[in-house]
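Enquirer: got a structure for you, letters missing:
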């Protein structure tokens, strides 16, 4: 029977020859990940199920959401995860000074590779599909079960095929692609479906573009996002990991609920207006409006805190100053990227232009710390969600955009793109 990439991975991990959309299966897990918010909630459930993790090399703890700890409660949560990691002798625990934003850190450390079945107690776990893995976010109860027994049940998702053609224009990135797609199909357009990306246009996308696209699959309601494995993905895994991996390709006659062809060359810089990632408008539509004055810019997160994102933002900010009424936070996603920004001179560019240059953290993305918005404030952010109150006060507004748009907006003081500088 013909299967999609996701269906093939799930079949292999369930020990089945084939699976079909809607089928309930129990699959073995390669990686189980939790952070400093979800891990503490999973811990008491785990303790009821047993005293040992199923594999100390396959359970990963990354305290990244409220770290450096912003208050006593977040410090206690981080402490609980540290103690758990020590008790369980976990190989992969990342304390302050070694931590990074989880969805950038795991690929960088070579913990996740193609063909694996991965769960994380964070909705943006779907990021790792950029490497050709099945990865999805689950709740803390499921994470507890996964840590204890190394297996979890799934309903096999149906799929949507995105055939990518053409090549992106300068200063247009994977963030613009996924905002364009979500704007096209809606925030529930891929509800519990696998978003599968194939086509000759894939080869023109950087790995950072692909991580960004898969990261936001959940914002279209997707169960997961996944790219076909090519030479660029193989080179990335060879550089970062020593693990063996398995490549899965979709059968030519695999069944998809919908199929779309996306011409990358036609995509313009795209901004998601409040209060949904699907409320997408091109920069050309924005220019037809009254200028939207902003108060804050955030460049970073698990969506756009990677090295290419830092370089793009720095190249635009170089020689410019941030608008007087705008505060800008630049947050590299990992310690490695942070250091690379310093050695390449990007940190100096950020600081001289008037930005803060902060330690890796999820902080401002979900209104945790390091950039909470006050009532009435507007923020252009390279993060992944712009729900009501997402980054602070319920009367604040968040506009999702690429690092290029964010940097240009910081300079202009209104929503803008590189063409406007």
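Expert: The structure has been received and is ready for your questions. Bear in mind the structure is a predicted one, so any value in this text is a computation, not a measurement.
Enquirer: C-alpha only now, for contacts and for neighbours.
Expert: Will do.
Enquirer: in a strand, that's where residue 162 is, yeah?
Expert: Yes - residue state for residue 162 (DSSP: H, G, I helix; E, B strand; the rest coil) corresponds to a strand.
Enquirer: what residues are up against it?
Expert: Residue 162 sits next to 195-199, 259-262 when contact means Cα atoms under 8 Å, 6 or more residues apart in numbering.
Enquirer: also this one, for the comparison:
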């Protein structure tokens, strides 16, 4: 794999000219034309799709309107509640509500099924589509029923990626979907486009997860594709089946790119024909001379079976490399765990080594990444006639949709899997986020799913519990299962892959999925459950701001799962205050209590009573501030909490990572940088200021008070640099906070306190 930071031209979809002083002449020699990089950028597939969806008239400042929206049942309740509070009358474009996260309705009593009934009645009232639990995971339904060539889809799940089907899809926090529901736009600067030039054909036994992990391992840490569009081109694309492309594409989220798009061909056309949607196919190719801001060349034939060790999809090795350096790599993972868990619990992986081989406790093939038809068929072929054994090792397989499950039943794959001792389950995203097949304490799980973050798959450090997950391809997971749990690469075994043809049965959805066909029925009453709560009132940004630092996190990256845990918290995602009780609970259990203490002062201000009476430690803080800023008083100051994290927001698009902080009185985050655009957007949409601070020794520490004077005026004036002070020991110590440029709408949202206030006027 070769990375070219300075970009490249692609001529006629095949000839690569790496950017250099001689590049323009080389391009002219091939085409007989003089082309500037600025003009050639317009020849990418991504540029054409973005242009067709941009409403601003300015291709540097995009205002995008999407064709369709999709959400699942730990996001759609909050989204619709926000939109209702902001004046929603009807879904203006197709909006699909899938139920693939809170599917286990026994968890939390009636809570989860109440969310589902809320979704069904909203689909009827506002004119949407409702997919019942166990029918399909969100992204498989979108591939089967929503995607279309040249279209754009916005989803409230970070793995919203349908580029292999010619659809540019973006995963964002819920407030961005609210904007679309209210006929507003998605506002971003024109993103860079990275060309991913594929050649060659994968080795037998190498699957899409292997290709994806190889890419992630190369580009995550260096930010090579961060907030950019990955455009897959080159002759190697046609050497991959569409199912295979989909498996690579969904994992592009883990690179921190904004979106993805692939050139399309007759195989994609056949995919749409199989699904009865021939009219949705569009052939997409870059123009005669396309220019990419940066470029990657990848020979698919060189990729070997991969494994992403705990605790990130970028912590990658070939399985061959892991087995050759087993104890050293496991020791490194244990040391990483000490950092991730702040030394509070020990991860013991080296004890998993038996007779020089790594023994695995659990295998999972599931969800939007692993649950595809070809992945499961190949796994069944590998396991045919084998046994997974009667020891600790277990294997669970989750087809990504009921139509896939049905075809696997018809062609015998399910029978082959069940015969080995594997269990085949219904479409469910739980194994990906810690709500299903949670490993035992100190167990090691290998999964063809999307993530293996710390604190995600059952670790509760405060209770002394820890589990770890490695990511692998379904084929190597099946090979490991056939070897009764000893780690094995699929290329190490000889298998005759049957490659059965896929037949899609749409009557399954016709019988169970509610589709309003876009017709709203305003007479339908929404069905609420006792756990579905409205958002609490939120104040506008004050003139001056007093912040208390209530958590200080120095991990290199902080995931959204650490900001608001997944898994058992899912049942509370329709209850903003109930869910907020879990904020940072697996990373900093003292956060919630500290944030609530500071919030007492703000509530006193809102009630026009003395904040110092509600929070006595405020008295000396205000005395110190007023000694220099005499005009500051409770009529023009606000109190709230903030956290510092080096690089927060990697991973999930869940808005609750920000909203939970907000409902607990958070006014800001302070970071060296934000891991993703979507987390920064979530902060802004909940009225929180995304401050950044230069790397190096911090001028403040946990539990310090900070004062930011005239913050409202500075935000309104569009400033990106702010004077701030540490209030300590009777003195003000100055330091500087910064913030990236805000759009006019983003400024107004922060000034008004949140997106809901913004739309209320």
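Expert: Yep, that arrived. As the structure is a prediction and not an experimental result, all values here were calculated from the model.
Enquirer: that older thread, buried among the contacts of residue 162 of structure 1? Need that as a selection in ChimeraX.
Expert: Here is the ChimeraX selection string for the buried members of the contacts of residue 162 of structure 1, based on 16 or more other Cα atoms under 10 Å:
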select :195,196,197,198,199,262
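Enquirer: okay, the contacts of residue 162 of structure 1 in CSV with distance to residue 145 of structure 1 and secondary structure next?
Expert: Shown next, in CSV, are the contacts of residue 162 of structure 1 (distance: Cα to Cα, whole Å; DSSP: H, G, I helix; E, B strand; the rest coil):
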residue, distance to residue 145 of structure 1, secondary structure
195, 26, strand
196, 28, strand
197, 30, strand
198, 33, strand
199, 37, coil
259, 35, strand
260, 37, strand
261, 39, strand
262, 39, strand
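Enquirer: CSV for the contacts of residue 162 of structure 1, including distance to residue 293 of structure 1?
Expert: Below are the contacts of residue 162 of structure 1 laid out as CSV (distance: Cα to Cα, whole Å):
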residue, distance to residue 293 of structure 1
195, 35
196, 37
197, 36
198, 38
199, 39
259, 38
260, 35
261, 35
262, 32
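Enquirer: the helices in the stretch 201-350 of structure 1, which residues?
Expert: Along the stretch 201-350 of structure 1, counting by DSSP state H, counting those that start in this stretch, helices occupy 207-215, 231-240, 283-287, 301-304, 307-317, 335-343, 346-353.
Enquirer: which one of the contacts of residue 162 of structure 1 is nearest to residue 309 of structure 1?
Expert: residue 197 (21.3 Å; Cα to Cα).
Enquirer: just give me the closest of the contacts of residue 162 of structure 1 to residue 64 of structure 1.
Expert: Closest to residue 64 of structure 1, out of all of the contacts of residue 162 of structure 1 and judged by Cα to Cα, is residue 195, at 26.7 Å.
Enquirer: contact partners for the counterpart of the closest one in structure 2?
Expert: Using TM-score structural alignment, the partner of residue 195 of structure 1 in structure 2 is residue 230. Residue 230 of structure 2 makes contacts with 193-196, 252, 257-261, as judged by Cα under 8 Å, 6+ apart.
Enquirer: just the helices of the stretch 201-350 of structure 1: most buried one?
Expert: Of the helices of the stretch 201-350 of structure 1, the one with the most neighbours on average (mean count of other Cα atoms under 10 Å) is helix 301-304, at a mean of 29.
Enquirer: that helix vs structure 2, average offset?
Expert: For helix 301-304 of structure 1, the mean deviation from structure 2 after alignment is 0.8 Å (mean Cα distance after the TM-score superposition for structure 1).
Enquirer: in structure 2, which residues correspond to that helix?
Expert: Taken onto structure 2 by TM-score structural alignment, helix 301-304 of structure 1 occupies residues 367-370 there.
Enquirer: residue 477 of structure 2 -> structure 1?
Expert: In structure 1, residue 477 of structure 2 lands on residue 406 (TM-score structural alignment).
Enquirer: same check, this time on residue 637 of structure 2
Expert: Mapped onto structure 1 by TM-score structural alignment, residue 637 of structure 2 lines up with nothing.
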